[in-house]
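**Q** turn this into a structure:
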Amino acid sequence: MTDAFHKLPLTFDIQRLKQDLWMQQQQLWIEHINRHVHDGGWASLPLRSVDGRIDNANVVETNPAYYKNTPYLEQSSYLKEVLASFQCTIVSARLMSLQARQEIRRHTDLDLRFEDGCARLHIPIQTHPAVEFNINDQSIHFGEGECWYMNANYPHQVFNGSDINRVHLVIDCVVNDWLRALFSNSGYQTKISDHKYGCANVDDNNVSQVIAQLECLGSETALALAHHYKTIKG
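**A** As a prediction, the model looks like this:
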């Protein structure tokens, strides 16, 4: 049993997913802002973003009140249906593409752990067995039309060894009773954490750097988390 990833008992119509993807292929996809971990092959199309903007796919602010559907989602009838099927608050939703023969290098994200109240879910729309996903040094393949949780607080990386672009629908959502039941009833077991800062990738060695990064972001959520870490650090 691992808390690095978990397959949820949800499946979606692959052909309808791909039909909506095909409709959006010619839109202006946004290169992922974290250029330290990719060489230009990682891009996103925002479906729910801050203020519903189509020129910003970044997920920095985690308050769902700031997020709205984009015109791209309004044009995608089945993707709207998929999101509506989740009986929890959805913060952001994006189509995320990794080009053929490209990689996303090893990195971590903050505050994207089920136990912390925000879960990142992946629904693969277009993928291939040669896509190698590694989370916390464990390899896993997410199949088309499936729904997977991944603990993005853990170090993770992806290599697309195929000749096609890998595209996932990536959803960040607020954990509620419905989502807890979905996880529990499908066998997920919460891993009790004894991490000082409540996060696997924050410790005494890097907490000052993490605090500085959060303060640079400047959002209400980021500043609150920076203050929380400062209080623990003492």
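**Q** contacts and neighbour counts: CA atoms only from here.
**A** Fine.
**Q** which SSE is the residue positioned nearest the centre of the chain in?
**A** Centroid-nearest residue in the chain, with C-alpha atoms, centre = their mean: R120, separated by 4.2 Å. Following DSSP states H and E, one finds R120 within strand 118-126.
**Q** please give the structure of this sequence too, so both can be compared:
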Amino acid sequence: MHSYNEESSKNYLSAISRLKLLEEGTSKIISDEIEAANLDWRNFSYSEYVSQGVYSLSLLSSDGDGSNTLIKDCKPKPTEVLNKLPKTAEILNNLGLDFMWARLNLLGPNACLWEHRDYSELDNREKLRLHIPVKTNDNAYLILEGKKVHLHKDGLWKLNPADFVHGAVNEGEDRIHIVLDCYVNDNLRNLIKDEYLDESWLADLKKPTTADFNDKLINALRLYQGDRKRDAEELLLRTYYHFNHQEGGSLDLVREMYHLLGKKEEVNLWESRKTRFLKQETYENLTAAAV
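**A** Coordinates of the predicted model:
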């Protein structure tokens, strides 16, 4: 019998779940193939959304270019990267999914994706994001709904990135996932029928106090005044991975820092980023940020 709270599990199933177990050793097969291919990792295109240490390559993209990692609706083409990974290509083909895009994402030690929603710049076709953890560690998590979730290897995982604010953090050695953006077809619907989430895979984040956030703001202001602007912003953005924030809370803390500093332009910038990250992004803004 599975040991999880039924109501809690039901609440989170729509956000995150394991769809199926892959054949034992699948993640190692892919990891070994990636290592042997000696890939030329590129900086992540969504630069505003991440810390340093996040890299990506496309396996399927709109134009067949592996360095093109800024996703959009399309019928994708295999890239030169996927051509170097024939075993990985076979594993993906056997899933029977309708891919929009497929990428390798690498998070180095202490790398993060800030809290955000996805797909708001895309069309309204039903789509979901799937993850295959390739190389991971016990200190690599997705964060959502006040919980952290470690995605273990040899599993196909579903994330609903449009309906749930989420982020990712890696506090261990390099973490590599295959990230599959998929249009929902009959095969994916059938996989979802068997989705599963064990309560033991979820860990609560701390509920913050006013003192917790005041302490973070004081430390961020010290960093900023020491000419460490990026470090100050990131200290506040990283609170998302340790505290059960209200939605957008980490972004609000950065905005509050600039309010305390009397920097109106920066306050407006972070108000705009909060809207873009959580509600409505545009492809034009993403393209400009990636240049």
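**Q** quick one on the thing from earlier: distance of the aligned partner of the residue nearest to the centre of the first structure in the second structure from L180 of the second structure?
**A** In the second structure, R120 of the first structure lines up with R129, judged by TM-score structural alignment. The gap separating R129 of the second structure from L180 of the second structure is 6 Å, by C-alpha to C-alpha, to the nearest Å.
**Q** now the strands for the first structure?
**A** Assigned by DSSP state E, the first structure shows strands spanning 5-11, 30-31, 42-50, 67-69, 90-98, 103-107, 118-126, 131-135, 138-140, 146-150, 156-160, 166-174.
**Q** for these, please prepare CSV with the additional fields distance to Y78 of the first structure.
**A** Below are these laid out as CSV (distance: least, C-alpha to C-alpha, whole Å):
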stretch, distance to Y78 of the first structure
strand 5-11, 13
strand 30-31, 22
strand 42-50, 12
strand 67-69, 14
strand 90-98, 13
strand 103-107, 28
strand 118-126, 12
strand 131-135, 25
strand 138-140, 26
strand 146-150, 15
strand 156-160, 26
strand 166-174, 12
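**Q** out of those, the one nearest L217 of the first structure is which?
**A** With respect to L217 of the first structure, and counting by C-alpha to C-alpha, the nearest of the strands of the first structure is strand 42-50 at 14.8 Å.
**Q** now the closest one and strand 90-98, what's the angle there?
**A** Relative orientation of strand 42-50 of the first structure and strand 90-98, computed by axes from the mean of the first three to the mean of the last three C-alpha atoms, to 10 degrees: 160 degrees.
**Q** counterpart of H32 of the first structure in the second structure?
**A** In the second structure, H32 of the first structure lands on F44 (TM-score structural alignment).
**Q** so that match is in contact with S56, correct?
**A** Yes. F44 of the second structure is within contact range of S56, at 5.3 Å (criterion: C-alpha atoms under 8 Å).
**Q** find residues that contact each of those two.
**A** T69 (C-alpha atoms under 8 Å, 6 or more residues apart in numbering).
**Q** rewinding a little: who's in contact with the match of R120 of the first structure?
**A** R129 of the second structure neighbours (C-alpha under 8 Å, 6+ apart): K158, L159, N160, P161, V179, L180, D181, C182.
**Q** enumerate every residue touching the equivalent of H166 of the second structure over in the first structure.
**A** By TM-score structural alignment, H166 of the second structure lines up with H156 in the first structure. For H156 of the first structure, the contact set (C-alpha under 8 Å, 6+ apart) comprises R105, R106, H107, T108, F133, N134, I135, N136, D137.
**Q** buried ones among those residues?
**A** Buried members of those, scored by 16 or more other C-alpha atoms under 10 Å, are R105, R106, T108, F133, N134, I135, N136.
**Q** the second one contacts F159, doesn't it?
**A** So that's R106 of the first structure. No. Using C-alpha under 8 Å, R106 of the first structure is not in contact with F159, being 10.1 Å away.
**Q** joint contacts of the two?
**A** In contact with both R106 of the first structure and F159: no residue, using C-alpha under 8 Å, 6+ apart.
**Q** so stretch 94-113 of the second structure matches what in the first structure?
**A** Using TM-score structural alignment, stretch 94-113 of the second structure lines up with residues 85-104 of the first structure.
**Q** would you pull up how far the top helix by length along the first structure lies from the middle of the chain?
**A** In terms of residue count, the longest helix belonging to the first structure (DSSP state H) is helix 220-233. Centre-to-centre, helix 220-233 of the first structure and its host chain are 22 Å apart (C-alpha atoms, centre = their mean, to the nearest Å).
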